[in-house]
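1. sequence and predicted structure, then a few things I'm wondering about:
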Amino acid sequence: MALSMTAFARQEAQQEWGTLSWEIRSVNQRYLEPHFRLPDTLRALEPTLRERLRQKLARGKVDISLRFTPADQQATLELNEPLLNQVIGTAEQLQQRLDVSAPLDIMRLLQWPGVMQSAQVDPDELRQTALSLFNDTLEELIEHRRREGNSLVAHIEQRLTQILDIVEQVGDYLPEALQRYRAQLKQKALDMAIELDDGRLEQEVLILAQKADVDEELDRLKTHVKEAQRALKSSGPCGRRLDFLMQEFNREANTLGSKALSTDITQAAVDLKVLIEQMREQIQNIE
């Protein structure tokens, strides 16, 4: 099933100790490109979040943000002494290595992520709640992508059906165009008082028919339609496959236009290119 890369999801969880809210936005991108904005107290979750995102999504630029609001904004802060000791010890080692004796800035030490933390919040519970809520938000995003993808598939399938209709029409146009060319040759011969025997006339018509033969192009267009329909029904990501097929569609439409014997066939080639471009624009959003 084709998934759109454009989607949005938001989930919120309220607990006694505060509120967590996730927002995930995704737009089209050639590769998977996640960007995280997390509170300092939960920044250590980023590797786990990246892995979960990679398991669920294949492409797209994804902006992920988490907001944590404590229940009591005036809650008492407590000092994370083990972490503070590590920071001070590392700073002192660096001073010795660089042979400097500058005093440590107390305020900067206190601003170090995790040194000061709310006494009311259990860090493990906070992390588990954040991870669980992230999973729910990600599933909501995927469902949104699925709905958008269904809409894109319907749009593309409609254009594929129109392409098949045009292919059938072009198959009918060619015999009529050759008949008109035969009549035009006869008329020119009469106008110029040139005697043109039937054998020579048929030879000229045959030469033109060989130059204007588009059966191969029409067959390839039908094959490309089948491949596109198969890709749209596949279970995995299909955007890149469809994008490649649009290039092949366009190549056949160009060849068809260059071989056109009549304005009907020329217009058919133009109509094909319009439909192909409409599909290509939609495919840019498919994962």
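-> Structure's in. What do you need?
2. going by C-alpha atoms from here, please, whenever you check contacts or count neighbours.
-> Will do.
3. and the helix or strand encompassing residue 148, how far out from the chain middle?
-> Assessed by DSSP states H and E, residue 148 sits inside helix 123-191. A distance of 15 Å separates the centroid of the chain from that of helix 123-191, by C-alpha atoms, centre = their mean, to the nearest Å.
4. could you do stretch 83-101 as well?
-> On C-alpha atoms, centre = their mean, the centre of stretch 83-101 falls 48 Å from that of its chain.
5. before we move on, back to that, packing partners of the helix or strand just after the helix holding residue 148?
-> On the C-terminal side of helix 123-191, the closest following helix or strand by DSSP H and E is helix 198-211. Packing partners of helix 198-211 (3 or more C-alpha pairs under 8 Å, 6 or more residues apart in numbering; DSSP states H and E): helix 123-191.
6. and the comparison structure, right after this:
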Amino acid sequence: MPYSMTGFTFVKKTFPDYEISVSVKSLNSKGFDLSLKGDKNVVMYLDLDIRKLFQESFERGTFQVVINITYQNLSNVLDVEKLKIILSQIKDLVNNLNLNLTDDKIYDILSYQLNSNNSEELPNQLKEDVLNTVKESISLLKQERKREGDKLILDIESRLKIIKDFTEKIEKEKEVILEKAKERIYQKVKQLLGENYSERAFIEATLLADKIDITEEVIRLKTHLERFYQLIKLDKPIGRKLDFLCQEMHREINTLGNKMPDFSNYTVEMKTQLEKIRQQVQNIE
């Protein structure tokens, strides 16, 4: 069954020295797009790896990924000696310039210095843990998109059934409607040509009636419906193909209504259901 493009997952994993959280929000999109936010070192060093993991798992969708790391023991992360040196330099500068800075201000300066300098390569173990957490998030997101996709297909199938039923009604009734139309045309042509040209009027009526015959449109519409049912059973991205089929079905239904206004009640409802299907299809990968 197809996948929806919408979903949300949140995964939090605790390790000896840190805690990693990954949130992923998936939205509709005509193509693939990913934005990565959160821990700046993760964004800097793992952006390409994370992007590759998503591209291998999804064909379409906009993905908003936020990764945060909370360290349990800062001594394992910070260079304490470097920290002492920076703090000493700040204090010396404050004293030399006779600055009156509160501890909060000194802390702000220290934080800025740390953030400016703390862009070192991520440890291999941390990289592995982050990527594994991302993989788990992707797995859960696929499950969520699958559940949403199943709901979409159930709704689409119910609406396809309505269109299919109306198509079968039109197919059964079209010959009667066509004969009535032919008779109306025959009488009008005969009035114009006179009684002496009744045979000619019949030929003209037949030719004109052929122009409003909807047999080909019905056949094509049934073919599109059959193809639609086939596609929604596939376990792969089909959103673009379904969208194209919706356009083709709309064209055939529109032609049916134009050629035979007697079926306008049917075709109006068919187009209403098809529009709702088209809206749902926009959510399918």
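-> In hand now; what should we look at? These figures come from a predicted structure and were not determined experimentally.
7. just give the TM-score of the two.
-> In this superposition the chains share a TM-score of 0.78, using TM-score structural alignment, normalised by the length of the second structure; 257 aligned residues with a C-alpha RMSD of 3.2 Å.
8. now the angle between helix 198-211 and the helix holding residue 148 of the first structure, please.
-> Relative orientation of helix 123-191 of the first structure and helix 198-211, computed by axes from the mean of the first three to the mean of the last three C-alpha atoms, to 10 degrees: 170 degrees.
9. relative to the second structure, and after superposing, what's the average distance for helix 123-191 of the first structure?
-> Aligned to the second structure and superposed, helix 123-191 of the first structure gives a mean residue distance of 2.5 Å (mean C-alpha distance after the TM-score superposition for the first structure).
10. now do the end-to-end distance for stretch 67-81 of the first structure.
-> Stretch 67-81 of the first structure has an end-to-end distance of 25 Å (C-alpha to C-alpha, to the nearest Å).
11. contacts for it?
-> Here stretch 67-81 of the first structure makes contact (C-alpha atoms under 8 Å, 6 or more residues apart in numbering) with 16-22, 38-39, 114-120.
12. mind listing what's buried in that stretch?
-> By 16 or more other C-alpha atoms under 10 Å, the buried positions in stretch 67-81 of the first structure come out as 68, 70.
13. again with stretch 171-191 of the second structure
-> For stretch 171-191 of the second structure, the neighbour count (16+ other C-alpha under 10 Å) marks 174, 177-178, 181-183, 185-187, 189-190 as buried.
14. helix, strand or coil for residue 21 of the first structure?
-> Following DSSP: H, G, I helix; E, B strand; the rest coil, the label given to residue 21 of the first structure is strand.
15. mind giving me the packing neighbours of the helix holding residue 148 of the first structure?
-> Contacts defined by 3+ C-alpha pairs under 8 Å, 6+ apart place helix 123-191 of the first structure against strand 7-15, strand 18-27, helix 198-211, helix 215-232, helix 263-283.
16. would a markdown table of the ones you listed with mean neighbour count and distance to residue 138 of the first structure be doable?
-> Output for those, formatted as a markdown table (neighbours: other C-alpha atoms under 10 Å; distance: least, C-alpha to C-alpha, whole Å):
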| stretch | mean neighbour count | distance to residue 138 of the first structure |
| --- | --- | --- |
| strand 7-15 | 17 | 7 |
| strand 18-27 | 19 | 7 |
| helix 198-211 | 13 | 56 |
| helix 215-232 | 17 | 23 |
| helix 263-283 | 18 | 22 |
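17. can you redo these as a markdown table with distance to residue 141 of the first structure?
-> As requested, those are arranged in a markdown table below (distance: least, C-alpha to C-alpha, whole Å):
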| stretch | distance to residue 141 of the first structure |
| --- | --- |
| strand 7-15 | 5 |
| strand 18-27 | 7 |
| helix 198-211 | 53 |
| helix 215-232 | 20 |
| helix 263-283 | 19 |
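18. tell me which of the ones you listed lies nearest to residue 1 of the first structure.
-> helix 215-232 (6.3 Å; C-alpha to C-alpha).
19. just the residues contacting stretch 250-269 of the first structure, thanks.
-> 166, 170, 173-174, 177-178, 211-214, 217-218, 220-221, 270, 272-273, 276.
20. end to end, how far does that stretch reach?
-> 10 Å.
21. want to throw the buried residues of stretch 171-191 of the second structure into JSON lines with distance to residue 111 of the second structure?
-> Output for these, formatted as JSON lines (distance: C-alpha to C-alpha, whole Å):
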{"residue": "174", "distance to residue 111 of the second structure": "79"}
{"residue": "177", "distance to residue 111 of the second structure": "82"}
{"residue": "178", "distance to residue 111 of the second structure": "83"}
{"residue": "181", "distance to residue 111 of the second structure": "85"}
{"residue": "182", "distance to residue 111 of the second structure": "87"}
{"residue": "183", "distance to residue 111 of the second structure": "90"}
{"residue": "185", "distance to residue 111 of the second structure": "88"}
{"residue": "186", "distance to residue 111 of the second structure": "92"}
{"residue": "187", "distance to residue 111 of the second structure": "93"}
{"residue": "189", "distance to residue 111 of the second structure": "93"}
{"residue": "190", "distance to residue 111 of the second structure": "96"}
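22. from those residues, which two are the most distant?
-> Going by C-alpha to C-alpha, the two entries of those that are most distant from one another are 174 and 190, at 23.8 Å.
23. what count of nearby residues applies to the nearest residue to residue 225 of the first structure once chain neighbours are set aside?
-> The shortest distance from residue 225 of the first structure to any non-neighbouring residue, by C-alpha to C-alpha, 6 or more residues apart in numbering, is to residue 160 (6.1 Å). Neighbours of residue 160 of the first structure under the rule other C-alpha atoms under 10 Å: 23.
24. give the aligned equivalent of residue 160 of the first structure in the second structure.
-> Taking TM-score structural alignment for the superposition, residue 160 of the first structure sits opposite residue 160 in the second structure.
25. okay then, goodbye and thanks.
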